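A.B. asks: please find the sequence and the predicted model below.
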Amino acid sequence: MSADHHHHTHGDLPQLPQGRRLTLMLLVPAVLLTVLGMVLLWPRDTPQAAEGADGPVTVTGQVMSVDPVDCPPVPRGDAPAEKCGSVRVRLADGAQVTTQIPTGPGAPEVAAGDDIVMLAVNDETGTVSYAISDHQRSNQLWLLGAAFALAVIAFGRWRGVTALAGLAVTFAILLYFIVPAILDGRSPVLVAVVGAAAIMLIVLYLTHGLSITTTIAVAGTLASLAITAILAAVATAGVHLTGVADETSNFLTITQGDVNMRGLLLAGIVIGSLGVLDDVTVTQSATVAELALANPAYGFRRLYNAATRIGRAHIASVINTIVLAYAGASLPLMLLFAAGNTPMSELLTSQLIAQELVRSAVGTIGLVAAVPITTALAAFLAVRRRPATPAAPAAAPVREGRRRRPVEDPWAAFVDRDN
């Protein structure tokens, strides 16, 4: 296998004499700034739950039997009970207790053999009462996670392994840096930017390798993240969003008053954009590399135009993906508003909906900006660092009677369009 074919299969720009130097020139300052930011913003006084605090204690157990009975009559006008009866449960320590069948909206449906989670509450007399709160799902989730990992590794092989390692790094930074630092009172925007930069630097190079193509994607992602953060700050201030739009954010303001809720909204926009940004920038950088390999005579303009056309198609599909993702997550809310008589103008301008509109609009603008930035940088480097074209080998003599009809490239018309 030739060296050129080896580079081509990995989607990298071939024979770049200064590619390693350029990678280090961008990578070293970015890593140093990211490490410095993480050291300065690292959480030191993260709020911890007090031991022995009042409240229900969680215990686990297994349902032994369910004994339903007819519900007693209720006074006229009151809503009848949905389910009545008792559940016998064997706790993890071997003790057996009896509790009521859970009722109400979203109550878990239990059957014999189910592993469940219960709340143990002490009353004033010291008597412990139990209530079923949820199912245990650890075994099922472990099986699903194992199936997910096997599918990724079976298809991606070594790339699948590195992708899973990158996913582990992402969760580690989220759980051990970003979330605790925000709870510690650090600026959510700064924490999100530094955390996103750390995730991007580790995951991109771990997944795609230390190459000039990855370096170009890193540069495009950093520039697009900066644009997204600035636009998010301007948009949230201009639309007068407070970041408190639902019960979860409302509860957070009560329990963690030091958290800047508008900053938390900005942090969510930055982190949410990163997941799609790296996909777009890596695709554009690799696209330019492939085009430069397949068409060595292409200059900057042709490389840029051809790769941008691919980027437009990619962005169009990504925008639809973003909208569908937000619509799917907000489907209960959309049904609630649709069932009421709220005017559409009032619905769209409410803080909860306006917050999602700003999130999707700013994220999309950041994605759109990523395409020309990454494509231009990749095309510029591909042209500047292209190796000298080797001399063409002497043509073999053509035997009479064996002339072949020239093969026309069916994509030529599409590639040369708009050039």
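C.D. replies: Arrived safely.
A.B. asks: for the rest of this, base every contact and every neighbour count on C-alpha atoms.
C.D. replies: Noted.
A.B. asks: and stretch 167-178, what's buried?
C.D. replies: For stretch 167-178, the neighbour count (16 or more other CA atoms under 10 Å) marks Val169, Thr170, Ile173, Leu174, Phe177, Ile178 as buried.
A.B. asks: can you give me the distance of the second one to Val282?
C.D. replies: In other words, Thr170. 17 Å (CA to CA, to the nearest Å).
A.B. asks: for the fifth one, same thing?
C.D. replies: Phe177 is 26 Å from Val282, where distance means CA to CA.
A.B. asks: got TSV for the buried residues of stretch 167-178, with distance to Ala237 and secondary structure too?
C.D. replies: Below are these laid out as TSV (distance: CA to CA, whole Å; DSSP: H, G, I helix; E, B strand; the rest coil):
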residue	distance to Ala237	secondary structure
Val169	32	helix
Thr170	29	helix
Ile173	28	helix
Leu174	26	helix
Phe177	26	helix
Ile178	23	helix
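A.B. asks: which of those sits closest to Leu331?
C.D. replies: Within the buried residues of stretch 167-178, proximity to Leu331 (CA to CA) peaks at Leu174, which comes in at 26.3 Å.
A.B. asks: show me what contacts the closest one?
C.D. replies: Gly195 (CA atoms under 8 Å, 6 or more residues apart in numbering).
A.B. asks: want to compare, so here's the second one:
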Amino acid sequence: MKWSPKFNKLKSQRLTAQLCTVLVMLLILQLMIPFVSFTNDSVLAIENTDEQTEQKDQDKESKELESPEEKPSEKAPSVDPTQEKGESPHPEAEVIPEEEMEIFRGRVLSIEEREGDAQTDGFFSDTQYAEVELTSGPLEGETREIENIITGNPQYDIHLEENQEVLLAANYQNGEILELTLYDVARDRYIYYALGSFLVLILLIGGVTGIKTILTLVFTGFMVIKVLLPLILEGYNPLILSVLISTFVAVVTLTVIGGLAKKTIIAVLGTIGGLIVAGFLALYVGNQASLTGLSSEEAQMLQFADVADLDLQGLLFAGIIIGALGAVMDIGMSIASACQEMVEINPRVQRSQLIQAGMNIGRDIMGTMANTLILAYAGSAMPLLLLLTLYDMSYIEIVNMDLMATEIIRALAGSIGLLVVIPLTSLASGFMLTPDNKRRAKRDEPKTKSE
């Protein structure tokens, strides 16, 4: 099949635009790294300054509270001859350095198990004595024996096996290790295996698009971890931050995947509209339902963390927007791409026909995508659902629980955001992809009649 020169030129222009977009994205990443490091350094500097100010205030208060009997001694202080020479008046009182802890890797060589050898809280527990070879750190290659007490609580117990990789906590002073204890099982290797399989499949199936997908994933993770989270910890509004950063992520991601084309602009408009609707719906319903944002243990721990002005309710709404971002972008790009393909195949398609086609495509996607989002939230809340089923609670008790209401509103707000994307993207496709079709049709009518 031979392509026309116009098509080849258009294809080369799109490829060039996509490559330029990738380069711009890499440049943005390079420029943001110093900004984020500067932000983190500034936060640490502020914290250190606050600590020094508090210490000075405490010292000042302690001096003011001194008794009058001690004040005359300050006017005529006794001079110690050892101090004149620069020696310490108490040479035997040495400053003991604080203990530090570092995590090292190790591999279990052999295990000796003893039943009822240790006693914890009045109950006898089993003990494992393991020979472990250190595979990292200053003691790499050495073998040490560690003790692993098994209490019968699966939440805290670690059952060691031979050739198992473990993490060891080393407590040391002045570079000398004082104690070596079992910290946890090393799981990161298997995470890397799964991640490697994921990346290989993306490259094999996607090709160039797979490379773009990997770049956008890295960029999204960078924006969430290095930009969104530090700004939230500084006290900025989580809801506004999540909307702005999600919009920026959507613009960059869709531009890298779709190139500098009209379908990308259409998908971005639909995505932004869906995110705004989901965010404000969650904000309104959450405020009316008096959601606290403290439904999870992690949120309750953040309440007592040393973080000033942390909006936990806003953090809940921000999580709803971030959770729906991927699905919203998927629907927007799917509809915009399909509509652009229709216009390329039939340039004379009418605006109403294109809008109707976009709505039909959106309806097909809607059923599976809404199920995907709701089932994802239901899957994360599976232990909660099992507990409610086990204790046979009534419907009115279940639906009015803060934890359950939070999960329901989270799922519904994200799903409504998905639904709003469909008409928004379809309308944008109709008005942006077929602006002059009616004029063109009227202009071509006399030519058709004359022929």
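C.D. replies: Yep, that arrived. Every value quoted in this text rests on a predicted model; they were computed, and no experiment measured them.
A.B. asks: could you dump the buried residues of stretch 167-178 of structure 1 into a markdown table with distance to Gln96 of structure 1 added?
C.D. replies: Converted to a markdown table, the buried residues of stretch 167-178 of structure 1 look like this (distance: CA to CA, whole Å):
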| residue | distance to Gln96 of structure 1 |
| --- | --- |
| Val169 | 42 |
| Thr170 | 42 |
| Ile173 | 42 |
| Leu174 | 40 |
| Phe177 | 42 |
| Ile178 | 42 |
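A.B. asks: what helix or strand is the residue most central in space within structure 1 on?
C.D. replies: Structure 1 has Gly275 as the residue nearest its centroid, 4.2 Å off, counting by CA atoms, centre = their mean. According to DSSP states H and E, Gly275 of structure 1 maps onto helix 261-294.
A.B. asks: which residues of structure 2 does the helix or strand just after that helix align to?
C.D. replies: Moving toward the C-terminus from helix 261-294 of structure 1, the next helix or strand (DSSP H and E) is helix 300-329. Counting by TM-score structural alignment, helix 300-329 of structure 1 pairs with residues 351-380 of structure 2.
A.B. asks: and the longest helix belonging to structure 2, what other elements does it pack with?
C.D. replies: Longest helix in structure 2 by number of residues (criterion: DSSP state H): helix 5-64. When contacts are defined as 3 or more CA pairs under 8 Å, 6 or more residues apart in numbering; DSSP states H and E, helix 5-64 of structure 2 packs onto helix 238-258.
A.B. asks: ok so, going back, what's the mean deviation for the match of helix 300-329 of structure 1 versus structure 1?
C.D. replies: Compared with structure 1 after fitting, stretch 351-380 of structure 2 has a mean deviation of 1.2 Å; criterion: mean CA distance after the TM-score superposition for structure 1.
A.B. asks: with stretch 403-414 of structure 2 instead?
C.D. replies: Following superposition, stretch 403-414 of structure 2 is found to deviate from structure 1 by 0.9 Å on average (mean CA distance after the TM-score superposition for structure 1).
A.B. asks: against structure 1, where does that stretch fall?
C.D. replies: The aligned range for stretch 403-414 of structure 2 is 352-363, by TM-score structural alignment.
A.B. asks: residues making contact with that stretch?
C.D. replies: 228, 231-232, 235-236, 241, 243, 245-246, 269-270, 272-273, 322-323, 326, 347-348.
A.B. asks: counterpart of the residue nearest to the centre of structure 1 in structure 2?
C.D. replies: Counting by TM-score structural alignment, the partner of Gly275 of structure 1 is Gly326.
A.B. asks: buried residues of stretch 207-215 of structure 2, list them for me.
C.D. replies: Gly210, Ile211, Lys212, Thr213, Leu215.
A.B. asks: structure 1: which residue goes with Leu244 of structure 2?
C.D. replies: So Leu244 of structure 2 corresponds to Val194, using TM-score structural alignment.
A.B. asks: buried ones in stretch 67-84 of structure 1, by neighbour count?
C.D. replies: For stretch 67-84 of structure 1, by 16+ other CA under 10 Å, it's Cys84.
A.B. asks: how far away from the center of its chain is it?
C.D. replies: How far stretch 67-84 of structure 1 lies from its chain's middle: 45 Å, per CA atoms, centre = their mean, to the nearest Å.
A.B. asks: do stretch 156-173 of structure 1 as well
C.D. replies: For stretch 156-173 of structure 1, the distance to the chain centre is 13 Å (CA atoms, centre = their mean).
A.B. asks: and for stretch 329-349 of structure 2?
C.D. replies: Centroid separation for stretch 329-349 of structure 2 versus its chain: 32 Å, with CA atoms, centre = their mean.
A.B. asks: try stretch 260-272 of structure 2
C.D. replies: 24 Å.
A.B. asks: what's that stretch aligned against in structure 1?
C.D. replies: Under the criterion TM-score structural alignment, stretch 260-272 of structure 2 matches residues 210-222.
A.B. asks: SS state for Val117 of structure 1?
C.D. replies: When classified by DSSP: H, G, I helix; E, B strand; the rest coil, Val117 of structure 1 comes out as strand.
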